[in-house]
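Colleague: next comes the sequence, and after it the predicted model I'd like to discuss.
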Amino acid sequence: KRRNVYKVAITYAVVAWLLIQAASILLPTFEAPTWVMKALVVFLALGFIISVMISWAFEATPEGLKRTENVPPDAVLPTWSPRKFATFIVAVAVIAAGLLAFNLFRTKSVALSTTATPITNKSVAVLAFANLSDDKGSEYFSDGISEELLTVLQKIPGLHVAARTSAFSFKGKNATAQEIGQKLGVAHLVEGSVRKAGDVVRIAARLTQANTGEEQWSENYTRNLKDVFAVQTEIAQTIVEQLRGRLTGGAANPTTKAEIQAEVRAAGKGGTKSVEAHEAYLQGRFFINRHSEKETDQARVAYQREVELDPKFALAWAGLAQAHIWYCNFATEGGQKGFNDHLTAAREAVERALILEPDLPEALSARSLIETNFDYNWKGAAETLRKALALAPQDPALLMQAGNLAAARGEKTQSLEFDRRAVALDPVNALAREYLASALSVTGKQEEARAEYARAIELNPSAPNSHAGAGLTYLLEGKFEEAAVAAQKDAADWARLLIMSCARWSQKRVPESDAALAELIANTSETGAYQIAEVYGYRNDKDHAFEWLERARRQRDAGLPGLRADTLLPNLHDDPRWNAFLRTMGLADDQLK
């Protein structure tokens, strides 16, 4: 008791609590890494043990600290009165509690602002149907059935449908209907299962009220595999009828039913009546959604088989085009020749699809990508996108592409709006988050951009350019070491090396910057000329920058649509060659009017 061990322990605990509350507010303000807070807590915990040990082994005397055995029992020692001690402890505790309350209130306010979007009653999410087949390799079939149903419903005017990426993110999870509805922002859920055995398929489907979990409609279908198309159409029509009936307060009349049937038929155009081709198409869609080089090749093979089985299968031609475009955008194998071969094949597939179905949104989407990323036909791409969005206004991929085109034209505000709409429709789509992050960074909102990159990384840690994108936001704020650390984690070499070279250059670590640039040139000169130009532009090496920009144009580099908004190239803007190059690209102000 004389050693004041209890008082030391209580005082230390209360002061440490105050320091932790203050740090939880101040550290995020200065964007300190998360390890700093962890280190502080560990340091304070160790300090508690040490302070208690010292208070036990030593005494505080007027002459300073002395070991307990060297202090006479009758010695007069300085001490606080109980009243002063209690006053001090209460004051510190009140301050700490106030900081805790402030922190909790601030967090609650932010959370409320992000969930204020109202849910319309005319909204639905199609969840991935469960695969109940004995062959677990038939997962592509159950996924495909639900995805095709989703695609049809997405094209029904006035109906809000959650995007595939978001809806399918609940696959294999035990989330409640209420949780799913709240996260996806929908009032209704479509769930089901598929059991495929030989030529017989059994499909169970049900419509559920999300906020209550109440089943509104359900049906089981046992059909021959060749009748699966009719089942999908019937399910889609029934769901639209159910939703309209609940909004109007009664059953659909014959006229309304005829209108719904016409809408569903129009939404389902471009398909096939060949069971074998349809099954291959479902495989292609299953693989293309994986977004990897290996599985994109599997998708390409499946799509190629579809068009051979049914040359009039327009959706299959559109899928084949998208697989080839993926290679042009992301793959590095094959160099310039491989790129040219894929681009030629993509053009041919798009034209075949549009000859069969001139108003097919999937084919128009592929055409707009080619016109933007490789032809630099800005006006043509805008016209194609306008037509596609009129047909499928809720397609997040089309909205992302519209944002990409707006950025190419220097329309930063419009680009940001398109990307926000895409994320609102598909909040767990990592690529949509990346597009939004990039748009925020371009408009100078680096902290918001980092938050979006963090969400993209959480959704897909191996997403190319997410870590490097976060690194770019640090680079633009002059935080060069943070930029290098973030970029180092990126899965794409071209993205990692770009930011590493720029960051090390700004840190005057020239040999490291040169080594990263040399590796970038050695590995990606035929597929990453634009990124090489960015490094030289950032270094203010204008001659090399324009040399590589011209090479990127000749190679039809997909990075060039970002030219006008590129935050790494301001050093080039006062050079006469800049406006001349913009004019060559068709991006001069008067050319975009």
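Modeller: Looks like it arrived, so ask away. Every value quoted in this text rests on a predicted model; they were computed, and no experiment measured them. Residues are numbered from 1 along each chain as shown.
Colleague: contacts and neighbour counts: CA atoms only from here.
Modeller: Will do.
Colleague: make sure residue 359 is indeed in a strand.
Modeller: No - with DSSP: H, G, I helix; E, B strand; the rest coil as the criterion, residue 359 is located in coil rather than a strand.
Colleague: which residue is the nearest non-sequential neighbour of the most centrally placed residue in the chain?
Modeller: With distances taken as Cα atoms, centre = their mean, residue 430 lies nearest the centre of the chain, 1.9 Å away. Leaving aside its sequence neighbours, residue 430 sits nearest to residue 456 (Cα to Cα, 6 or more residues apart in numbering; 4.4 Å).
Colleague: adding another structure so you can compare the two:
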Amino acid sequence: MIGQTISHYKILEKLGEGGMGVVYLAEDTKLERKVAIKFLPRHISVNSEERERFKIEAKAAASLNHPNISTIHSIEEVNEDVFIVMEYIDGEELKNKIKSDPIPIGEVINIAIQIAEGLEAAHKKGIVHRDIKSQNIMITKDSKVKIMDFGLAKIGRGTQVTQIGSTVGTIAYMSPEQTKGDEVDNRTDIWSFGVVLYEILTGKQPFKGDYDQAVIYSILNEEPELEGNVSERLMYIIAKALSKNKEDRYQSVGELLEDLKQKNAKFETDQEQVISKSLLSKNWKLITAGFVVTMLIVFGLFFFNSSSDSVKIKKSIAVLPFTNLSTDSDQEYFADGMAEEIINSLAQIPNLKVSSRTSSFRFKGKEIAIQTIGNELGVGTVLEGSVRKSGNRLRITAQLINVSDGFNLWSNSYERELTDVFEIQDDLSESIVKALQLTLSGNQINSFNTRNLANVEAYNLYLKGRYYWNKRSEEGVNKSIEYFQQTIDIDSTYAQAYAGLGDSYLMLGVYGRRKPEESISIAKSFIEKALKINNKLAEAYATLGDINIHYDWDLDAAEKNLKKAIELNPQYANGYHWYSEVLVLRGEFERAYQQSQHALELDPYSLIINAQLGQHYQRGGEFQKAIDQLQKTLEFDSTFAYAYYDLGIAYIALNQFNDALNYFRKAYSLAPEDTRILSGLAYSEGLTGSKENAERLGKVLLKRAVSKYVSSYDLAVISLGLGQKDKALEYLEKAYEERGPWMLFLKLNPLFNSLSDDFRFQELFRRIVN
């Protein structure tokens, strides 16, 4: 699309997209001016009913003529394309302005009044916006407000194209009636205005949740909280705008404007007052003078008696995934990769706590206040940024935010050639070191700046490989192998790419996607190659330690390599995570729990590490702790199949077979392709008397074995569920020959309890450990 000319509009660049279309910057070649063009998606434009809706709503928006509303120039149709030509606003989204410097209170009120005046003009025309949010409000360079995108507008009278029951809009800004799909009127915009005003004042949204239904629950049932140096009258305006019952809200924007303008006289006398975006919120109580004095005393005591703990928490950081602002959404891998590389660089710095990738990336795409993120991750600072990659040009912005007060400790933007990416990363990391007042020795500085300066093409391919590896799916891992191999084809000395290949083949082997003697042995060769090139790669030593456990069955070698990984990078959670397995296999359960818990301190939201602690408790005979920990894991992600599988194992150990069956069934419903989970379900079906189901699942696995690898270990589990001990032992002998990745754990797995007294099983295990 970019570079094309449609009618007399030359498309220059993509500006954004939403539910009702894609917006481009274009040049009107007839009038020689820049315009914004919004295209109806092709799959909708060919639908006559949707096309009609678009045209009606566009005509409604075009009827609006107000300085605080973006002007609609025309509606055009070219072949099957339908588009609106709009005024191009050269300015900043209110959303981004809120994220930058704190806004003086006088400016806050000025912005609010202009938004309200624009809405009032639309409402007088019978038009309801229905998607008022900070992203739909632009602030020009001369501080004028422009409300954008009446593409979701509803005609108050006449033709009603959008039916009752739809929930058009952005959930966090929706009114209660909107979330229910009820009929809406101008009061839904008043609610959304209240959300935006709250967001300007606090830097966060009043109604939050980890998923859509949680946000809707908050909108319908919870009261937002506000306190601090926000005036009583502003609290009143927000509270009235956010009344759950629309009859209790302002009944018109005009009423709201009267209150805003009445209060504005007071605000204009105090233009220097600033609203802190990090204000903690507890209630809607009006603040009294006595309360303010009390808080000043408390804060005075805090700042004059700050302990070493307060200093310590500051020297900690979470690097959030960078936002991809490139016109090509496929460039997301580059934005993610930038953040991950910065995490890896910072992790080398002594005395700096760095939140792991897993935990930091949990907040990707979520609009959550920085203070909430910082508190959840236990860090004092948060780095966020954006990446725009266009051809060989790169624009990166970044800001380091102090969690305690919401203000920037440092910020910068970079406009460079793509070849400067390594220099930018080093500069970012070094700036963070300075902002946090960290001191590095000469050797630490050299180590900190050591980077595999591959050419940019190889680096790009490596980032793509890591991006797909982090998807943790079979398809993603296979794609990552392709990209890591292409990286090495360009640069045969790229140690991290060899390590990436090792990680990928290890994952395929451990999770039963390929034969262990093929995949894990290949993984080991790649890891050893990586370490030959760069013997400082902590992650490679950790992976080698995991291979020692699951393939070599060599606990001494595993301990040596995992301790080396921890020495090189004390903040690499997987080092402790895998070392805890060594300790479990040696029967040192208390030490194993400690190692797992330390891994969780570094990576609190890792599903694998959380579930593994539950496994360890089960293997150590602490069954209730195991169940509690696995249930906690599911609170993070209720779709994590392995937590249900491990719960099934725990209940097998407790001889509560029906409970176990329910958890295995749930795991299988979430991951039907996983052979370990399928075998666990078949075992449980057989144990509870459903032998037909067990046999059916066994046939599914045998049929699967015709075209792809199926572990003999899993077939042994199914045989035990059917009471076929001799057959199970035959399969275990094959698993021994295959170097099955779970063979060292046989005696800790209650699925094999029925074989514990069999001398053949004991002899097999003796060979494994020797």
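Modeller: Perfect, thanks for sending it. In this text the structure is predicted, and so the values were computed from the model without any measurement.
Colleague: average gap between the helix or strand where the residue nearest to residue 430 of structure 1 lies and structure 2?
Modeller: Using DSSP states H and E, residue 456 of structure 1 sits in helix 446-459. For helix 446-459 of structure 1, the mean deviation from structure 2 after alignment is 3.4 Å (mean Cα distance after the TM-score superposition for structure 1).
Colleague: which parts of that helix are buried?
Modeller: Residues of helix 446-459 of structure 1 classed as buried by neighbour count (16 or more other Cα atoms under 10 Å): 446-447, 449-450, 452-457, 459.
Colleague: picking up where we left off before, pretty sure the residue nearest to residue 430 of structure 1 sits against residue 431.
Modeller: Yes - Residue 456 of structure 1 lies in contact with residue 431 (Cα atoms under 8 Å); the separation is 7.0 Å.
Colleague: re earlier: what's the match for the residue nearest to the centre of structure 1 in structure 2?
Modeller: Under the alignment (TM-score structural alignment), residue 430 of structure 1 pairs with residue 607 in structure 2.
Colleague: which SSE is immediately downstream of the helix holding residue 456 of structure 1?
Modeller: Following helix 446-459 of structure 1 in sequence order, the next helix or strand is helix 466-476 (DSSP H and E).
Colleague: contacts only, for the counterpart of residue 199 of structure 1 in structure 2.
Modeller: Under the alignment (TM-score structural alignment), residue 199 of structure 1 pairs with residue 392 in structure 2. Shown in contact with residue 392 of structure 2 (Cα atoms under 8 Å, 6 or more residues apart in numbering): 417-419.
Colleague: is residue 272 of structure 1 in a helix, a strand, or coil?
Modeller: On the basis of three-state DSSP, residue 272 of structure 1 is classed as coil.
Colleague: any idea how far it lies from residue 456 of structure 1?
Modeller: 36 Å (Cα to Cα, to the nearest Å).
Colleague: before we move on, what about residue 223 of structure 1?
Modeller: To residue 456 of structure 1, residue 223 of structure 1 is 41 Å away according to Cα to Cα.
Colleague: related to what we said a few turns ago, what residues are shared contacts of residue 456 and residue 431 of structure 1?
Modeller: residue 463.
Colleague: hmm, back to that, which two among the buried residues of helix 446-459 of structure 1 are spaced furthest apart?
Modeller: Farthest apart among these by Cα to Cα are 446 and 459. That separation is 19.9 Å.
Colleague: counterpart of residue 420 of structure 2 over in structure 1?
Modeller: Using TM-score structural alignment, the partner of residue 420 of structure 2 in structure 1 is residue 227.
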